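>>> Got a sequence here, can you model it:
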Amino acid sequence: MKPIRLMSGFLTVGFWTLASRVLGFVREIMILSLIGPGPLMDAFVAAFRLPNMFRRFFAEGAFNAAFVPMFSGKLEGDEDAARFGRDALNGLALVTLMLTALAMIFMPALVWATAGGFSPERIDLTVGFGRIVFPYIFFMSLSALFSGVLNATGRFAAAAAAPVLLNVMVIGAMTLAWITGGGVINWLIWTIPFAGVAQLALTWGAAARAGFALKPGLPRWTPDMSLMVRTAVPAALATGVMQINLVVGQLVASQYDSAVSWLFAADRLYQLPLGVVGIAVGIVLLPDLSRKLKANDMGGARDAYSRASEFAMALTVPSAIALMVIPLPLVSVLFERGATDTDDVAAIAVAVAIYGLGLPAFVLQKVLQPQYFARGDTKRPFYFAVVAMVINAGLAIGLAPVVGWIAPAIATTLAGWVMLGLLYWGLRGMGDAVHVDARYRHRLPRIILSALIMGAVLWVSTILLEPALGTPGLRYIALLALIILAAFSYFGAAHKLGGVKLSDVKGAVRR
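All right, here's what the predicted structure looks like:
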C-alpha cells in the first residue's frame, strides 16, 4: 500500500469513525439529558459494558490480532483465504453462542463481579438490562470478522461505517420514546441487540460483494485454526487484562453516587480522538504491515509505520492539549441540560482533563501493537499488559481513599503511559522496520510546538469568551468559535513550522 493510499485508508476509517463518534455524542447527550447521572444511567452503563467488554476481548482484540494477519497473508500468497475465513466464522459463532448462553444464566454473578459497589436495587436493575443487551456480543463478533475480511482486502468504508448504525438506531429510538412519552431507558436497551443485527447484515453483505460470501456451517478443526487459536490466546489474555482494568475502575467508581455515569461521559469525550485517530490507524496499519513483512519489504514497512505515527501525532497532540485546556467549556456545552446539572459537568470535566493527559499514550499503543501482531507476536503485549494491569489496579484502589471517585481516571492514564513505554522497549531487535524515519523525527517536535501554540490561543480565547460560554443562547456559537480558532492556530503554525504539510492531507483527501 503506497503512502498516499495508506493515508487515504486512515482518512476513510477516520471519517466514518468520526461520524460514529459524533453521533455517539448525540446519543450520550440524549442519555444524559433524558435519563441523567444516577441509578438508571449507572445500571445502563454497567450492563452495556458487559457485551462491549467481551466484544473487545473476542472480536476487536484477540480474534482480529490473529485473524487479520493470517487472512492478509493468504491473500498475498494466493492461498484459499475464503476457506480459512469460513472456518474462522463458524468457530467464532460457536464460541460466542456458548458465551451468550452462559452470560444469560450467570448474569447476576457477572454484574456483582463488575459493579459490586452498587446497592441491591441497582444490581437487580443492571441484571435485567444486561440480559437484554448481552446478545449484542454475538452479532458484533461476527460483524467484526467480516470487517476484518474487508480491511484485509483494502475495503475500509463499510466496516468503518457499521458502528454508525448503532448510534442512528439508538438516537431514533430515544427520540421516538421522548415524543410519545414512553420509557426512554426501555427503548434504549431493547434497540441495542437489533442494532447488532443491522451491523452484521451490513458487513456480511459488503464482504459478499467483495467476493467473500462466507456461509455458516459446522466448525472444523484445521491446522490453520489451530495456529490462529495459539496466536489468539495470548492476545485474548492481553485484551482480558485491559478489560480487568475497566472492571477495577468501575468497581471503585460504583462505590460513589453517579461516578460510573461521570466517568462514562468523560470516556466518551476522549474516545472521539482515540477512535478517529488511534483505532483508524491500527485498523489500516495491521494488514498493510502484515503484507509488507510477508513480502520482506522492510523499507515499505518502515515507511508505513512512520507515516502512521506521524498521522497519529499530528491529530492526537492538539486534541490532548485541547482536552486539558478547555474541558469545562466542552463538557458544559455538550452535556449540561435536562437531568445533568453544573455539579455533574464539573465532575465530568475533571475526568476529561485527566484522560486528555493520557490520550497520546492510548493512541500510540494502537500504532505500536500492529508491529507485534503483524509478526504473530501476541505474547509480549500480554506480558506488558499484565504489568500495566497491576499498576492500574494498585493506583485505582490505593488512591480511592485519598482522591475519591476520580482515582480510576488517574490510574488509567498512568497505566497507559507505562504500557506505551513497555511496547517501545519491546521493539528492540525487530530490525529497521520498527524505527521511524528522518521525516517523522523532523516533524514531531514541530507538531508538539504547534499544539502548544494552539493551547495558548485556546486559553486566552476561553477567557475572552467566558461570558458567551455561560449564556444559553450563545454558548454553542462560542464553542464553535473556539474550535475554529484552535484549528486555524494549530494547522497554521504546523504548516509554517513544517510539522504538517497541507499538501499531503489534500492529496489523501482527493484520493
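>>> Every contact and neighbour count from this point should use C-alpha atoms.
Noted.
>>> Could you tell me how far residue 186 is located from residue 208?
Residue 186 sits 34 Å away from residue 208 when distances are taken as Cα to Cα, to the nearest Å.
>>> Same check on residue 392?
For residue 392, the distance to residue 208 - Cα to Cα - is 42 Å.
>>> One more: residue 470?
Where residue 208 is concerned, residue 470 sits at a distance of 52 Å (Cα to Cα).
>>> got the contact list for residue 251?
Contacts for residue 251 (Cα atoms under 8 Å, 6 or more residues apart in numbering) come out as 114-117.
>>> just how off-centre is the helix or strand hosting it within its chain?
With secondary structure defined by DSSP states H and E, residue 251 is part of helix 223-253. Remark: helix 223-253 is offset 15 Å from the chain centroid, using Cα atoms, centre = their mean, to the nearest Å.
>>> The structure of the following sequence is requested for comparison with the preceding one:
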Amino acid sequence: MALAKPSGLYPCTRSLPQAKTRSFPSLLQPKLHPSPNPSLKPFDATPGLSLVSSSAPVLHLRPRRGFRAPPRASSDPSPLEESPQKDATSEYGLLRRATLVGTATVASKILGLLREIVLAAVIGVGPVATAFNHAAVLPRFSSSFLGGVNGPIHITVATTLSKLSKESRRQLTRKMLNIMFLIGGAFSALTYIYADEIISLTAPGLQVLAQGNLIREMAMNQLKLMTPCILVSGSMAVGFGCLTSEGENTYLALSPSITSIAVIASCAVYILMKGSSSSSLNSPLLGVFISSGASVGSLMQWIIQVMIHKNSERETKFISWMDFFNDKDVHKLFALMLPATLSSGLVQITSLTDLYFSSFIPGAAAGLSYAHLLTMAPLGIFSSTLILPLLPTFSRHTKPSSLASLKENLQKAIVLCMVIILPITCTSCVLAGPVISLLFQRFKFDSSASSFVSSLLLCYSIGSPLWIVRELCAVVFYSLGDGNCPLLINLIAIFMNGILDWLSLSVFGLGAQGLALSTSCVSALSVLALLLLLSNKLGGIINIRDMRGPFLLLLICCAISGFTAMFSYRMLQFFLSTISILRLFGLTELLSILLAGILGMSAFYLPLVFAKFAGVFLVDSLWTTLLNR
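Below you'll find the predicted structure:
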C-alpha cells in the first residue's frame, strides 16, 4: 500500500537524502517531512526508528537551545492539534493508553478464565452445562456484545459523543441512558414471558436427546433468572461510550470482572451448602445459583457505573418523549446505532446458528463455549488495548483531508495486531491439548471432555487472527458514519455459516468440530470482504503486490513457531519429569507448557527481527512502555 505522507508534529528545516530500505518498501518507507520555510533552523534532526518502519529512519526533532519560536497567528493551525495526549497513534500516545487499559483487561480476562475453570469443574459438559449455555444466549448477547465493551452501542455512542461539545455530550448521554433503559425493560419483560418459546426456537435438538426435557426445563428457568442482564445492557453500553469519549477506559476494562467474581461466588456458596458430590453437581439447583450470580454481576456493574456518572455530574434525569423526537443528535446517533446493532446481532445469529445445530449433539454447546472463550481471551485483550484508544482518533480523521491519516493509523493497528496475535495462535494450536487438560481437567471435566474441547479449540484458533482485523474495519466504518457495509457483510455471513454448518453435520459428518471450522471460514471471508469495501471507500488500504513479501515471511514464521513449540514441549516434558521435586508439586506440565510457549513465540519473532520487519518494533515499544509505567 502506498502510504500517504503524514504531517509531522513540527516542520523539518532541511531536506535529507532518501534513505534506503532493505525490504518491503510499502511498510518500510522512510517518513521525511519537507521544510515549509528553509530560512528557519530551530530544530536538530536526529534519526530514529519509525513505529511503522524498522529499517528506515524517521526524524525525531527537538528545538535548538536558545531558539524561540516566532509568534503564531491565531488563524494558523496549532502544531499541537495532534499531540500525543490527543492522538492515540503518536509514538507513545497509543502505547501508554493501551498499557493501562491492557493491564486492566488482562486482570479481567484472568478472572474470566478463572470463572470458566470453576464452571468446568462443577458442571463439566453435562446437562447443567448444556442448559446454561442455551439459556445464556440472549443474556450473553445483550450484556457482552450489545451492551459490552467494543459492542456496537458502545462504539457508535463513543464515536458520536467524541465529536460533540461537553454540554451537548452531557445532554445526549442523559437522554440515551433513559431511552436505552426503557428499551431494555421492554425486551427483558418479553424474554421472561416467552422464555419457553425462546428455548424451543434456539435449541430444537433438546427434544430428541435422552435428557432433553430436563435440560429444556432447566434452560427455561435459568433464562428467566438472567433477564436483568438484558434490562441494564443498553444503559451500560451508553455509559461505556460516554466514558470512552472522555478517555476514561480503565473501568471499562475492569467491568466484566465483576460478573466473573459474582459467578465464582455463587458456585462457592452452592458447594458450601450442598457439597461437591456427583448428585449435587448434577442438580438443577446449581444452574439456578449460577444464573443468579450472572444477574447479580450485571446489576453490580450497572450500579457502579451509575455512581461514576453521578460523581461526574452526568446523573440520569427523566426526559419527555417530545424531547427525544425533537433532538437531532439523538436521531443521528440512532441512525448510526441501529444498523450497527443489527449488524452485531447478525454476527451473533451466526453463533446462534452454531448453537442451533449443536443442540443435536450431546455436550457440544458447553464444549463450544469453553473453546470459544479460550480463543477469544487473547483477542479480547488486544481488542480492548488497541481499539478503545483508537476510537477517538478514527472519529477525528473522518474528514476528506484526514483520510490519509486514517488509512495510516488503520494499517499500523493491523500490522501490530498480526505480529502479536499470530504467534499466540500458532502456540495455542500446537499446545491445545495440554492447555485444556491443565486448565479444566478435574472433577466433572474428565479426559474425554478435555480431548473434545481441545479439538474445538484448534478449529476455532485457525480463524482467530482475522477476528480483530474485522473489529478494526468495523470501527472505521462506524467512524465514517457507515453502518450499512458491515450489516451487508454480516447478512451474507449468516447464510454462509448456516450452509456450512448443515454441510458439516449432514454431509461430511464432522460433528461439533465442523461447526467451529465453519465459523473460522466465515470470519476469514468476512474480513476479506470488509477490507475490499473499505479499500474502495478510502481509496486503497493495502497494496497486495507490496504485501506478498510480508505475508510470506509471516507464514514462514508461523510454521517455525509451531514446530518449535511442539518439539520443545515434548523434550521439556521428558526432561522435567525426571526431576522429583517438580513431580511432587505437579509442576512438570505447567512448566513444560509455559517454556514451550515462550520458545515457540520467540521462534516467531526471531526471523522478523533479523529481517527488520515492520511491527516488531511496535511490540518492543509497547513492552518498554509497560515496564516504564
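>>> average gap between the helix holding residue 251 of the first structure and the second structure?
Compared with the second structure after fitting, helix 223-253 of the first structure has a mean deviation of 1.5 Å; criterion: mean Cα distance after the TM-score superposition for the first structure.
>>> Where in the second structure does the next helix or strand after that helix fall?
With elements assigned by DSSP H and E, the helix or strand that comes after helix 223-253 of the first structure is helix 259-273. Mapping helix 259-273 of the first structure onto the second structure (TM-score structural alignment) gives residues 364-378.
>>> who's in contact with that stretch?
109, 113, 116, 124-126, 129-130, 133-134, 355, 358-359, 421, 449, 452-454, 456-457, 460-461, 464, 512, 516.
>>> What of stretch 456-470 of the second structure?
367-368, 371-372, 374-376, 379, 383, 414, 417-418, 421-422, 425, 428-429, 432, 512-513, 516-517, 519-521, 523-524, 526-527, 530.
>>> Please list only the buried members of those.
Listed as buried from the contacts of stretch 456-470 of the second structure are 367-368, 371-372, 374-376, 379, 383, 414, 417-418, 421-422, 425, 428-429, 432, 512-513, 516-517, 519-521, 523-524, 526-527, 530; burial here means 16 or more other Cα atoms under 10 Å.
>>> Please spell out which residues along stretch 565-575 of the second structure are buried.
By neighbour count with 16+ other Cα under 10 Å, stretch 565-575 of the second structure contains the buried residues 565-566, 568-569, 572-573.
>>> typed the wrong thing, it's stretch 284-304 of the second structure
Across stretch 284-304 of the second structure, burial judged by 16+ other Cα under 10 Å covers 284-299, 301-302.
>>> quick one on the thing from earlier: mind giving me TSV with the contacts of residue 251 of the first structure and columns for secondary structure and distance to residue 226 of the first structure?
Shown next, in TSV, are these (DSSP: H, G, I helix; E, B strand; the rest coil; distance: Cα to Cα, whole Å):
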residue	secondary structure	distance to residue 226 of the first structure
114	helix	32
115	coil	36
116	coil	37
117	coil	40
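>>> of the residues you listed, closest to residue 214 of the first structure?
Among the contacts of residue 251 of the first structure, residue 114 lies closest to residue 214 of the first structure (Cα to Cα), at 35.7 Å.
>>> how close does the closest one sit to residue 376 of the first structure?
To residue 376 of the first structure, residue 114 of the first structure is 31 Å away according to Cα to Cα.
>>> all strands for the second structure, in order.
Remark: strands assigned in the second structure by DSSP state E are 43-49, 57-63.
>>> What's the match for residue 70 of the first structure in the second structure?
If you follow residue 70 of the first structure across to the second structure using TM-score structural alignment, you land on residue 160.
>>> can you check residue 352 of the first structure too?
Matched by TM-score structural alignment, residue 352 of the first structure corresponds to residue 457 in the second structure.
>>> residues near its match, how many?
Neighbourhood size, residue 457 of the second structure [other Cα atoms under 10 Å]: 27.
>>> Then residue 327 of the second structure?
Neighbours around residue 327 of the second structure, by other Cα under 10 Å: 12.
>>> so how far is residue 176 of the second structure from it?
Using Cα to Cα, residue 327 of the second structure is found at 11 Å from residue 176 of the second structure.
>>> residues of stretch 182-192 of the second structure that come out buried?
Using 16+ other Cα under 10 Å as the test for burial, stretch 182-192 of the second structure gives 182-185, 188-189, 191-192.
>>> Now residue 387 of the second structure: closest residue in space, sequence neighbours ignored.
Nearest residue to residue 387 of the second structure in three dimensions, chain neighbours excluded: residue 472, at 6.8 Å (Cα to Cα, 6 or more residues apart in numbering).
>>> Give the full set of residues in contact with that neighbour.
By Cα under 8 Å, 6+ apart, the residues touching residue 472 of the second structure are 387, 410, 414.
>>> What residue in the first structure is paired with the first one?
When you say that, I think you mean residue 387 of the second structure. Alignment note: residue 387 of the second structure maps to residue 282 in the first structure; criterion TM-score structural alignment.
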